[in-house]
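K.L.:
heads up, no residue letters with this:
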């Protein structure tokens, strides 16, 4: 899965795929090359999750700022 493939994933999809990657890595029995490919995929998925969480954080902060502005008026 390339970076372009992971970029379009929603948070839940990326998180679920990341969980599967971690399970596969923890299970072991993979070649070094397979492990590296999975690790790279996991890193891409983690970045997607981080971007979604940052976006959610920004939305919450904006909503809170809006409420505070409304309360001040």
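P.N.:
Right, received. Where do you want to start? These figures come from a predicted structure and were not determined experimentally.
K.L.:
For the rest of this, base every contact and every neighbour count on C-alpha atoms.
P.N.:
OK.
K.L.:
Show me the contact partners of stretch 30-41.
P.N.:
Residues outside stretch 30-41 that contact it (C-alpha atoms under 8 Å, 6 or more residues apart in numbering) are 1, 2, 21, 25.
K.L.:
Use this one as the comparison:
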């Protein structure tokens, strides 16, 4: 089995997450969850992975919320256009 390197720097620095696409964040989040579920990490590594996972999940949520807002705006625009 190939060991996935521990994401992040281990010091809670997850600033790179803000630049990720939804797909990148989701893919890495899946890898983090798999690594945590495997249980082959030290407590320190597990904590760093958990923090990374939280940051990745928040990034995914931000992307999904943005998409939801765009859909709502498009629907509202379509409804406004239909009533004109």
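P.N.:
Yes, it's here. Not measured: the values here are computed from a predicted model.
K.L.:
one step back: would you show me how to pick out the buried ones of the contacts of stretch 30-41 of structure 1 in ChimeraX?
P.N.:
Buried members of the contacts of stretch 30-41 of structure 1 can be picked out in ChimeraX with the line below, counting by 16 or more other C-alpha atoms under 10 Å:
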select :21,25
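K.L.:
Could you identify the most distant pair in the contacts of stretch 30-41 of structure 1?
P.N.:
2 and 25 (18.4 Å; C-alpha to C-alpha).
K.L.:
Among the contacts of stretch 30-41 of structure 1, which one sits closest to residue 11 of structure 1?
P.N.:
The nearest member of the contacts of stretch 30-41 of structure 1 to residue 11 of structure 1, counting by C-alpha to C-alpha, is residue 21 at 15.2 Å.
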